[in-house]
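Chemist: This is the structure alone, sequence omitted:
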């Protein structure tokens, strides 16, 4: 990932409609720990023909721009956002490189991104998963494997990302 300037690296891969909680939590974290971590947010496009989705996409992109404007510098952006797609191999490399995986849906099915993140980790230096307690995958992880959070609480998300970043030293 470019321009992280030595900061830790978190990754979120999920539908755009679940990302606002992670962005709010990340913003909360940056008010306390500026330059400590960067987030790569991958939100593959879906439902592009639905007007409500387009409005939500604009809201999320505005929130990302707000965080970057408030906390970024000329050399560093806290959030790198793309709605492009990645090959499974490229995504696995990104998961492995990330110190923290952030999966914070308000409600969801199984959420395979959480399982893919954990499966991609190196056993000698694994990253830390920050996972919504409302994701179906939350049932499959114990407290040693994931930091479960309430996605409605930006402070709780921020604290978990911070703990995850400190653990993955």
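Modeler: All right, it came through fine. Since the model is a prediction, treat every value here as computed from it, not as a measurement.
Chemist: Going by C-alpha atoms from here, please, whenever you check contacts or count neighbours.
Modeler: Fine.
Chemist: just checking, next helix/strand downstream of the helix or strand containing residue 102?
Modeler: Assigned by DSSP states H and E, residue 102 falls within strand 100-103. Moving toward the C-terminus from strand 100-103, the next helix or strand (DSSP H and E) is helix 112-120.
Chemist: okay, the angle between the helix or strand that comes right after that following helix and helix 112-120?
Modeler: Toward the C-terminus, helix 112-120 is succeeded by strand 128-132 as the next helix or strand (DSSP H and E). Strand 128-132 and helix 112-120 are oriented at 160 degrees to each other (axes from the mean of the first three to the mean of the last three CA atoms, to 10 degrees).
Chemist: Who are the packing partners of strand 128-132?
Modeler: With contacts taken as 3 or more CA pairs under 8 Å, 6 or more residues apart in numbering; DSSP states H and E, strand 128-132 sits against strand 100-103, helix 112-120, strand 146-149, helix 154-167.
Chemist: Give me the buried positions along that strand.
Modeler: Across strand 128-132, burial judged by 16 or more other CA atoms under 10 Å covers 128-132.
Chemist: Same list (the residues you listed) but as a markdown table, adding distance to residue 162.
Modeler: Shown next, in a markdown table, are the buried residues of strand 128-132 (distance: CA to CA, whole Å):
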| residue | distance to residue 162 |
| --- | --- |
| 128 | 10 |
| 129 | 12 |
| 130 | 10 |
| 131 | 13 |
| 132 | 15 |
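Chemist: Comparison target, given below:
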């Protein structure tokens, strides 16, 4: 995975945003990519699916991902090509779930008010920096931990476990190490 993404702010969400609203609460039990694509962001912008491009990013305020940690909403965004989320802070359940799906989550205070939709951004997810081409401003956030980097670079927690344990069985309980 590359360290720097160059893409547009496909959407800027406010504080305490429940990601289930991306696809609508009535669709949180679906995992079919075509179904999720058909409902993605319809409540906010009917043309979103047609306008978002691979490499775009999502920007959020404080407590992004508030609510129950369901995965279909982010599956729909990943299937559209969204490569990372940059927010002021994240709800803990969302953070854990998306980190272990391999989604780069960048924490940058003030990002919610510093970015407008479709701004061209350059995001170094490991350094937690965001440069906004429109304003010329560079914001600096909190870099991810070494473990978070390892999970993201592996493409998610399951891939990391497979790499660590040679494709064999992962340990039965968290914190248990193989004696091989």
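Modeler: Arrived safely. Model, not experiment: these values are computed from the prediction.
Chemist: what's the TM-score here?
Modeler: Once superposed, the chains reach a TM-score of 0.33 (TM-score structural alignment, normalised by the length of the first structure), with 84 aligned residues with a CA RMSD of 4.4 Å.
Chemist: ok so, going back, ok, so of the buried residues of strand 128-132 of the first structure, who is nearest residue 112 of the first structure?
Modeler: Minimum distance to residue 112 of the first structure across the buried residues of strand 128-132 of the first structure is 11.5 Å, recorded for residue 131 (CA to CA).
Chemist: Pretty sure the closest one sits against residue 146.
Modeler: Yes - here residue 131 of the first structure reaches residue 146: they are 6.4 Å apart, a contact under CA atoms under 8 Å.
Chemist: Show me what the helix or strand in which residue 153 of the second structure is found is packed up against.
Modeler: Here residue 153 of the second structure, judged by DSSP H and E, is contained in helix 146-154. Packing contacts for helix 146-154 of the second structure, counted by 3+ CA pairs under 8 Å, 6+ apart, involve helix 92-99, helix 157-164.
Chemist: Tell me which of these sits most buried.
Modeler: Mean neighbour counts were compared across these using mean count of other CA atoms under 10 Å; the top stretch is helix 92-99, at a mean of 18.
Chemist: Quick check: next helix or strand after that one?
Modeler: The helix or strand immediately downstream of helix 92-99 of the second structure is strand 105-107, counting by DSSP H and E.
Chemist: I'd like to know which of the helices and strands packed on strand 128-132 of the first structure lies nearest to residue 88 of the first structure.
Modeler: Taking CA to CA, helix 112-120 is the member of those nearest to residue 88 of the first structure, at 9.8 Å.
Chemist: List the buried residues for the helix or strand containing residue 55 of the first structure?
Modeler: Element membership for residue 55 of the first structure, per DSSP H and E: helix 51-71. Within helix 51-71 of the first structure, the residues scored as buried using 16+ other CA under 10 Å are 53, 57, 60-61, 63-65, 67-68, 71.
Chemist: quick one: contacts of the helix or strand that that helix is followed by?
Modeler: Counting by DSSP H and E, the next helix or strand C-terminal to helix 51-71 of the first structure is strand 79-82. The contact list for strand 79-82 of the first structure, computed with CA atoms under 8 Å, 6 or more residues apart in numbering, reads 38-44, 64, 67-68.
Chemist: could the residues you listed be laid out in JSON lines, adding distance to residue 165 of the first structure?
Modeler: Shown next, in JSON lines, are these (distance: CA to CA, whole Å):
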{"residue": "38", "distance to residue 165 of the first structure": "10"}
{"residue": "39", "distance to residue 165 of the first structure": "11"}
{"residue": "40", "distance to residue 165 of the first structure": "14"}
{"residue": "41", "distance to residue 165 of the first structure": "16"}
{"residue": "42", "distance to residue 165 of the first structure": "19"}
{"residue": "43", "distance to residue 165 of the first structure": "22"}
{"residue": "44", "distance to residue 165 of the first structure": "25"}
{"residue": "64", "distance to residue 165 of the first structure": "20"}
{"residue": "67", "distance to residue 165 of the first structure": "19"}
{"residue": "68", "distance to residue 165 of the first structure": "19"}
